[in-house]
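A.B. asks: The following comprises the amino acid sequence and a computationally predicted model.
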Amino acid sequence: MSGYGEVFRRGRGRHRRRRRAPLKTAAAVSALVTCSAFAVHAVDDDQEDCVPLPAGAKGGRGDLPAWCHGHRAGGAPAGKGGPGDTGDGVARDGDSGHRDRPAAPPAPEGVYDRERCGNTSGRVLLTLDDWPYNDPERSVRIGAQLKAQGIRAAFFLIGKFAAQYPQITRQLRQQGHWVGNHSYTHRHLPSLDDDELHDEIHNGVAGNLLRPPYGDAGERERELAAELGFRICNWTIDTHDWEKTQGHARSVDDIRASVRDATPEEKRNGVVLGHLFSNFPDALPDIVSDLQAQGYQVCRNNGPVTEKVPYPLDC
């Protein structure tokens, strides 16, 4: 077991249930993954939410609740610059993983599958959203454990918090994980005016993948994201790890089942959505084990990366 025993308090995000067209059927391949290195964290079910709801949604104002204002927040976007970027998304010696925006043009519309983030490998991409609010270094510990198992994941960080800990973005990329933009303050993009929308995307974590909060991005949002050098990256499997039942966070077993019971169409070339503040990281060993037993591999970790996520994905 690794150093995952710290107790932390956390916030929770919410995602809308999104309907998708049927996905293509597929075959699968297997991978052997040792899962015991992930350890369990305690969860505080009484913690107030620290991720905003869309404007007009029940229980939210489209802004961060008062509890979040005590966090270290604000400031400039995460740092940029780095000498080792060769344009292929693979870090070279001395590369910090930060470059000036735009990082790379999006793939042509109609070719790029937003639900799969450009994943055509047959493997499954694990993704972790938002921020571990009272334990920022949890991101790095999760990244280290995934790297130790030869797994590459994608982390979509809220820029407002990532800006205060730019070393976390650098460390995750050095560990071989992609780091994407989850907006600056997690506001509902379609509810923003043009200037607000620009700032919410532009001031987020530098890169070329954008995961819109709640997965919502219409034509206007997609067009602006493309102008700023971003591809939209959503998901095929939602673990609903952010949900509460009678005030309790969703359990590891329920999160695990949401991936295990997903359809083959959702798994092959699939993308799994989880969060850094939930029980999802503690469910990862079982999720990976189940996928392997069902004949699926997860994305392979081939070493450090830059902010430029290649298309198709290097899984």
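C.D. replies: Received it, and whenever you're ready, just let me know what you need.
A.B. asks: only C-alpha atoms for contact and neighbour calcs from this point on.
C.D. replies: Fine.
A.B. asks: what's near enough to touch residue 130?
C.D. replies: Neighbour list for residue 130: 13, 156, 157, 158, 182, 275, 276, 277 [criterion: CA atoms under 8 Å, 6 or more residues apart in numbering].
A.B. asks: In strands, which of these appear?
C.D. replies: 156, 157, 275 (DSSP state E).
A.B. asks: Dump the contacts of residue 130 to JSON lines, plus neighbour count.
C.D. replies: JSON lines is the format used below for the contacts of residue 130 (neighbours: other CA atoms under 10 Å):
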{"residue": "13", "neighbour count": "23"}
{"residue": "156", "neighbour count": "29"}
{"residue": "157", "neighbour count": "31"}
{"residue": "158", "neighbour count": "24"}
{"residue": "182", "neighbour count": "29"}
{"residue": "275", "neighbour count": "23"}
{"residue": "276", "neighbour count": "29"}
{"residue": "277", "neighbour count": "28"}
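A.B. asks: which among the ones in strands among the contacts of residue 130 gets closest to residue 187?
C.D. replies: residue 157 (13.1 Å; CA to CA).
A.B. asks: mind checking how far the residue nearest to that closest one when sequence neighbours are not counted is from residue 152?
C.D. replies: In space, and not counting its chain neighbours, residue 157 is closest to residue 130: 4.9 Å by CA to CA, 6 or more residues apart in numbering. The gap separating residue 130 from residue 152 is 18 Å, by CA to CA, to the nearest Å.
A.B. asks: one step back: what two of the contacts of residue 130 have the greatest distance between them?
C.D. replies: 182 and 277 (14.4 Å).
A.B. asks: so residue 207 is in which element?
C.D. replies: Using DSSP states H and E, residue 207 sits in no helix or strand.
A.B. asks: Number of residues surrounding it?
C.D. replies: 28 (other CA atoms under 10 Å).
A.B. asks: take the one below as the second:
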Amino acid sequence: MKKIGLLLLSFVALSILSSCASVKKSMVTGISTIGSSDMYRPDESSAVCEPTETTEATAESETATQETEEEAIPDNQKMIAFTFDDGPDPNNTLRLLEMLAKEDVPATFFLIGQNVEMYPNIVKAIAKAGHEIGNHSYNHRDLTTLSQEEMVNEITKTDQAIENITGKRPKYFRPPYGSVNQTVADAVNRPIIQWSVDSEDWQSKNTSLIIERVTASATEGAIVLLHDIHQTTVDAVPELIKQLKESGYTFVTLDTLLDTPVKNDTYYGRDDFRPVGN
């Protein structure tokens, strides 16, 4: 009987391994590409037979995000959203994540596709911390100057790079330079995020000026534009958090800030959104 049992277990194990190999093969070819207004999505029949590091990171990030979203924001609290563009950066992003974790501050990171591919472990760290990740194009080119094919490539390559690591397609898009027209909006096919507070950190590269500009311009429901590729910006974050908290602000991700955002609309703040071109 023991020999028969062992033979049966061996047969079952071989069947499972064969099934997983077949599924993995189908996953490689199970991706469709977008047209001008329909973003690519993985084939719904795709499945994963064995857990991977990406799957674990996704599960942890989704749990962390859910816990953050479930925390009730009191009605008298002023909400504000920090957004960081152009990363991930090998010198600054991990340090920024430590600062945000210490102060229990969530943020949204708009990532460049080529940087995502170069620094996948940093992307995993962002996701595991429960922060939101958005698409900021692949090469940071002005999409309004590109051909339809080039524009779509900038969007889909970044979507795929992020999804390969986090398991999730970015929900939001921020156009490089804030440059957008209806053609870009149709290709993006999701809410487009601009900003209401510009730190101008890329220009000044001065920590004191960054703090002064953001705190002076902050309003309830604001979306703050920052760049984690600059050390001076990351240096400013602890003091920004301190002063804004003292002013009664609660830090949230875009998911919490925006109420049922609409694709192709452009969002400058929680209460400031409009169709592209308006």
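C.D. replies: Received the coordinates, thanks. Note that the structure is a prediction, hence the values are computed from the model and not measured.
A.B. asks: Please pull up the equivalent of residue 122 of structure 2 in structure 1.
C.D. replies: Mapped onto structure 1 by TM-score structural alignment, residue 122 of structure 2 lines up with residue 168.
A.B. asks: Please verify my assumption that residue 189 of structure 1 contacts residue 219.
C.D. replies: No. Here residue 189 of structure 1 lies out of contact with residue 219, judged by CA atoms under 8 Å, at a distance of 11.3 Å.
A.B. asks: In structure 2, what residue spans correspond to helices?
C.D. replies: 2-28, 53-70, 93-102, 113-118, 120-128, 148-166, 182-188, 201-204, 207-217, 231-246, 254-257 (DSSP state H).
A.B. asks: I'd like these as CSV, with mean neighbour count and distance to residue 265 of structure 2 appended.
C.D. replies: Listed next are those as CSV, based on neighbours: other CA atoms under 10 Å; distance: least, CA to CA, whole Å:
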stretch, mean neighbour count, distance to residue 265 of structure 2
helix 2-28, 12, 33
helix 53-70, 16, 23
helix 93-102, 16, 29
helix 113-118, 19, 23
helix 120-128, 20, 25
helix 148-166, 20, 17
helix 182-188, 19, 8
helix 201-204, 15, 26
helix 207-217, 17, 23
helix 231-246, 18, 28
helix 254-257, 20, 14
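A.B. asks: Can you tell me which of those helices is nearest to residue 267 of structure 2?
C.D. replies: Ranking these by their distance to residue 267 of structure 2 (criterion: CA to CA) puts helix 254-257 first, at 10.0 Å.
A.B. asks: just checking, what packs against the closest one?
C.D. replies: Under the contact criterion of 3 or more CA pairs under 8 Å, 6 or more residues apart in numbering; DSSP states H and E, helix 254-257 of structure 2 touches strand 78-87.
A.B. asks: If we use 10 Å, what do you get?
C.D. replies: Contact here means 3 or more CA pairs under 10 Å, 6 or more residues apart in numbering; DSSP states H and E; on that basis helix 254-257 of structure 2 packs against helix 53-70, strand 78-87, strand 132-135, strand 222-227.
A.B. asks: Would you reformat the ones you listed as JSON lines and include distance to residue 22 of structure 2?
C.D. replies: Output for these, formatted as JSON lines (distance: least, CA to CA, whole Å):
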{"stretch": "helix 53-70", "distance to residue 22 of structure 2": "19"}
{"stretch": "strand 78-87", "distance to residue 22 of structure 2": "36"}
{"stretch": "strand 132-135", "distance to residue 22 of structure 2": "31"}
{"stretch": "strand 222-227", "distance to residue 22 of structure 2": "43"}
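A.B. asks: Of all the ones you listed, which one is nearest residue 187 of structure 2?
C.D. replies: Proximity to residue 187 of structure 2 (CA to CA) singles out strand 132-135 among those, at 12.8 Å.
A.B. asks: Would you check the span in structure 1 matched by the closest one?
C.D. replies: Alignment of strand 132-135 of structure 2 against structure 1: residues 178-181, by TM-score structural alignment.
A.B. asks: Check the mean deviation of the matching stretch from structure 2.
C.D. replies: By mean CA distance after the TM-score superposition for structure 1, the fitted stretch 178-181 of structure 1 averages 1.0 Å away from its aligned residues in structure 2.
A.B. asks: Quick one: map residue 240 of structure 2 onto structure 1.
C.D. replies: Under TM-score structural alignment, residue 240 of structure 2 pairs with residue 287 in structure 1.
A.B. asks: so who does that match touch?
C.D. replies: Going by CA atoms under 10 Å, 6 or more residues apart in numbering, residue 287 of structure 1 touches 35, 126, 252-253, 255-260, 272, 280-281, 293.
A.B. asks: ok so, going back, ok, the ones in strands among the contacts of residue 130 of structure 1 vs residue 215 of structure 1, which is closest?
C.D. replies: For these, the nearest to residue 215 of structure 1 is residue 156 (11.9 Å; CA to CA).
A.B. asks: Per the alignment, that closest one pairs with which residue of structure 2?
C.D. replies: Using TM-score structural alignment, residue 156 of structure 1 pairs with residue 110 in structure 2.
A.B. asks: so that match makes contact with residue 159?
C.D. replies: No. Applying CA atoms under 10 Å as the test, residue 110 of structure 2 and residue 159 come out as separate, 11.3 Å apart.
A.B. asks: follow-up on the earlier one: still contacting in structure 2, which of the contacts of residue 130 of structure 1?
C.D. replies: Shared with structure 2 under both residues aligned by TM-score structural alignment, their matches' CA atoms under 8 Å, the contacts from the contacts of residue 130 of structure 1 are 156, 157, 158, 182, 275, 276, 277.
A.B. asks: Mind putting those residues into JSON lines with distance to residue 312 of structure 1?
C.D. replies: Formatted as JSON lines, those follow (distance: CA to CA, whole Å):
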{"residue": "156", "distance to residue 312 of structure 1": "18"}
{"residue": "157", "distance to residue 312 of structure 1": "22"}
{"residue": "158", "distance to residue 312 of structure 1": "24"}
{"residue": "182", "distance to residue 312 of structure 1": "20"}
{"residue": "275", "distance to residue 312 of structure 1": "24"}
{"residue": "276", "distance to residue 312 of structure 1": "25"}
{"residue": "277", "distance to residue 312 of structure 1": "29"}
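A.B. asks: what would the helices of structure 2 look like in a markdown table with distance to residue 175 of structure 2?
C.D. replies: Formatted as a markdown table, the helices of structure 2 follow (distance: least, CA to CA, whole Å):
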| stretch | distance to residue 175 of structure 2 |
| --- | --- |
| helix 2-28 | 29 |
| helix 53-70 | 24 |
| helix 93-102 | 21 |
| helix 113-118 | 13 |
| helix 120-128 | 19 |
| helix 148-166 | 10 |
| helix 182-188 | 9 |
| helix 201-204 | 16 |
| helix 207-217 | 21 |
| helix 231-246 | 20 |
| helix 254-257 | 16 |
